[in-house]
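J.: what's the 3D shape of this:
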Amino acid sequence: MSAADFFNSARAYKRELTGNPLDTLSQEDVDAINAATAARWQPAENENAAKAVGQPQAFFGAVRAFTGDLAQSQIDGFSALLTAIGAARWPCSWCAYGLATAYWETNKTLQPVKEAYWLSESWRKEHLHYYPWYGRGYVQLTWQRNYERADEELDLGGQLSLDPDFALKPDIAARILVAGMEQGWFTTKKLADYLPSDGAGGFDAFKGARRIINRQDRASEIAKIAVKFQDALAAGDWA
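T.: Model (predicted):
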């Protein structure tokens, strides 16, 4: 209903109450209606709005309490991950486990890495039978068919299929982590299988969530990290 229609209805209602067909709204009536409307109006929550850390200083302060000082490259990594996770509107427990996974899989660098990054490209070519479609990213994307799937589902226009190193771009790697963990790309297991869509996740739930990536390899260690990230996100007002 437009404002004009609303006030026309209000005039008609006043005439009905007073029995005077010529009655109209006084300025005092209009002011009272406007004041009452303003007091009750609340903007509708945008369900599609990205989530974000509301208090970055508090978040990074809590993170540094268990990581120590952070390099700018690590902060940039957090930014890429939180941007992609926020766009997906992940709840706090999912976000915490996504960060913990990236932190662990990249050896705490928060930068996308190549599979066996401590070894040479010639080693990978000689020893990895799915070369050049070896693991890359915050979470290791492997095999040509999975690169092609990610390219298609993330609408990358063939860039990832033509150049697998495109998965090393932080924003692309973050989107792959988000889609992969949410949809079960890596092991068929996904976040919703283990973690709540609202509220906090517990240690056992985080431990079980390791199956999303790699069965139960180092599951307890990563779960402990996830709990700490969850506390940091709560301190930073993740919403």
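J.: From now on I want contacts and neighbour counts done on CA atoms only, so please keep to that.
T.: Fine.
J.: Distance of Ala12 relative to Ile33?
T.: From Ala12 over to Ile33 the distance is 14 Å, taken as Cα to Cα, to the nearest Å.
J.: is it true that Ala50 lies in a helix?
T.: No - Ala50 is assigned coil when assessed by DSSP: H, G, I helix; E, B strand; the rest coil, not a helix.
J.: wait, doesn't it sit right on Pro91?
T.: No - counting by Cα atoms under 8 Å, Ala50 sits too far from Pro91 to count as a contact (11.3 Å).
J.: more neighbours, these two?
T.: Ranked by neighbour count (other Cα atoms under 10 Å), Ala50 and Pro91 place Pro91 first, with 20 against 16.
J.: Helices of this protein, start to end?
T.: 3-18, 27-40, 56-67, 72-87, 92-105, 121-127, 144-153, 159-162, 170-183, 203-208, 219-235 (DSSP state H).
J.: Just say which of these is most tucked in.
T.: Most buried of those by mean neighbour count (mean count of other Cα atoms under 10 Å) is helix 92-105; its value is a mean of 25.
J.: Following up with a second sequence; could you model it the same way so I can compare the two?
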Amino acid sequence: MTDTLTTLRAQLLASVAVIDEALKAVPPEAVQLDLPKPAAFFDRLRGRLWPRMSVSQVQGCERILAACGHAGFGLAWTAYVLATAYHESGYRMQPIKELGGDAYLSKYDTGRLAERLGNTPEADGDGVLYAGRGDVMITGLDNYVRATVELRRLGIIGEDVDLAKTPERVLEPAISAAILIYGMRDGWFTGRGLDDLLPRTGSATVGQFTKARPIVNSMDKAAPIAGYAIDFQAALFAGGWA
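T.: Prediction:
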């Protein structure tokens, strides 16, 4: 009996050591949520935005919540960021690359659209290289350059990271979340930011959320995203988001 207990104790200690090492590798903001009642938050979402939530979807929500909390976002801002990620990621709550093969993405390679996005006028593959990526789709060379400059300024990435040279790094969860929340806050995408269209503190109405879509993409899908934001806002309130 003693030998069995000793063996079990050793196994438990080894497991704890593995968990401790894993936690050391996670940035503090990724494991600290400004959400006193996370179970109430997720219970409010199930059956509304998802019939059931996968582990990946839960983790995606937690990652974005942690980033919003770290940035000091209030209720309406956080709800609209989550709603945007929900829509842009196809409900996955994880960074994705824009769907479509090379033939589809070549629309960004030449012509007026390519020029507007900062891609070269030649048919040289820029459309595929700088396709949309992330929790919110950044598309085109200019947006990858802008994200690099802004994230360096914020101290989130170093001088050794250049998203224009390694665009696939936008799919890294921490980088993607930073682009989502600071891009929406500071108006990187369209020149309109969260502060222009939503209250910094407290809740927002469905009308306010609807009018907030130009932060990311004109009025495309503005109404359904506003509905998602209302659901996220109610869930955040239930969870005790300050």
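J.: And the residue nearest the centre of structure 1, how far from Trp94 of structure 1?
T.: Geometric centre of structure 1, nearest residue: Ile85, 1.6 Å, by Cα atoms, centre = their mean. Applying Cα to Cα, the value for Ile85 of structure 1 to Trp94 of structure 1 is 9 Å.
J.: Likewise for Ala150 of structure 1?
T.: Distance from Ala150 of structure 1 to Trp94 of structure 1, by Cα to Cα: 20 Å.
J.: which stretch among the helices of structure 1 comes nearest Ser197 of structure 1?
T.: For Ser197 of structure 1, the closest of the helices of structure 1 is helix 92-105, at 7.8 Å, according to Cα to Cα.
J.: By how much does that closest one deviate from structure 2 on average?
T.: Superposed on structure 2, helix 92-105 of structure 1 shows a mean distance to its aligned partners of 0.4 Å (mean Cα distance after the TM-score superposition for structure 1).
J.: now the angle from that helix to helix 219-235?
T.: Angle, helix 92-105 of structure 1 to helix 219-235, by axes from the mean of the first three to the mean of the last three Cα atoms, to 10 degrees: 130 degrees.
J.: Contacts made by the lengthiest helix in structure 2 with the rest, please.
T.: In structure 2, assigned by DSSP H, the helix with the most residues is helix 2-24. The contact list for helix 2-24 of structure 2 (Cα atoms under 8 Å, 6 or more residues apart in numbering) is empty.
J.: same deal with stretch 100-118 of structure 1?
T.: 73-75, 77-78, 124, 134-140, 167-170, 173, 222-223, 225-226, 229.
J.: Let's see that with 7 Å instead.
T.: With contacts defined as Cα atoms under 7 Å, 6 or more residues apart in numbering, stretch 100-118 of structure 1 is touched by 74, 77-78, 134-140, 168, 170, 173, 222, 225-226, 229.
J.: Distance check, the residue nearest to the centre of structure 1 against Arg149 of structure 1.
T.: 20 Å.
J.: what do you get for Trp238 of structure 1?
T.: Distance from Trp238 of structure 1 to Arg149 of structure 1, by Cα to Cα: 30 Å.
J.: What of Trp90 of structure 1?
T.: Trp90 of structure 1 is 22 Å from Arg149 of structure 1, by Cα to Cα.
J.: same question, Asp171 of structure 1
T.: On the measure of Cα to Cα, Asp171 of structure 1 and Arg149 of structure 1 end up 17 Å apart.
J.: next one: Gly158 of structure 1
T.: 10 Å.
J.: Check the contact lists of the two and give me the overlap.
T.: With Cα under 7 Å, 6+ apart, Gly158 of structure 1 and Arg149 have no common neighbours.
J.: Now check structure 2 for the residue matching Gly54 of structure 1.
T.: Mapped onto structure 2 by TM-score structural alignment, Gly54 of structure 1 lines up with Pro36.
J.: Contact partners for that match?
T.: Counting by Cα under 7 Å, 6+ apart, Pro36 of structure 2 has contacts Gly239, Gly240.
J.: redo that, cut-off 6 Å
T.: With contacts defined as Cα atoms under 6 Å, 6 or more residues apart in numbering, the neighbours of Pro36 of structure 2 are Gly240.
J.: Give me the distance between it and Leu236 of structure 2.
T.: 10 Å.
J.: Ile157 of structure 2 too?
T.: For Ile157 of structure 2, the distance to Leu236 of structure 2 - Cα to Cα - is 29 Å.
J.: can you check Ala229 of structure 2 too?
T.: In terms of Cα to Cα, Ala229 of structure 2 sits 10 Å off from Leu236 of structure 2.
J.: Repeat that for Leu33 of structure 2.
T.: 11 Å.
J.: now Gln57 of structure 2
T.: Gln57 of structure 2 sits at a distance of 16 Å from Leu236 of structure 2 (criterion: Cα to Cα).
J.: Val170 of structure 2 too?
T.: Counting by Cα to Cα - Val170 of structure 2 and Leu236 of structure 2 are separated by 27 Å.
J.: now Asp109 of structure 2
T.: Taking Cα to Cα, one finds Asp109 of structure 2 at 41 Å from Leu236 of structure 2.
J.: end to end, how far does stretch 137-148 of structure 1 reach?
T.: The first and final residues of stretch 137-148 of structure 1 sit 15 Å from each other (Cα to Cα).
J.: try stretch 16-33 of structure 1
T.: For stretch 16-33 of structure 1, the end-to-end distance is 17 Å (Cα to Cα).
J.: What of stretch 179-188 of structure 1?
T.: 12 Å.
J.: What range does it cover in structure 2?
T.: Against structure 2, stretch 179-188 of structure 1 falls on residues 182-191 (TM-score structural alignment).
J.: Identify the residues contacting the equivalent of Leu154 of structure 1 over in structure 2.
T.: Aligned counterpart of Leu154 of structure 1 in structure 2: Leu151 (TM-score structural alignment). Counting by Cα under 6 Å, 6+ apart, Leu151 of structure 2 touches Ile157.
J.: Repeat that for Tyr228 of structure 2.
T.: Counting by Cα under 6 Å, 6+ apart, Tyr228 of structure 2 has contacts Ala83.
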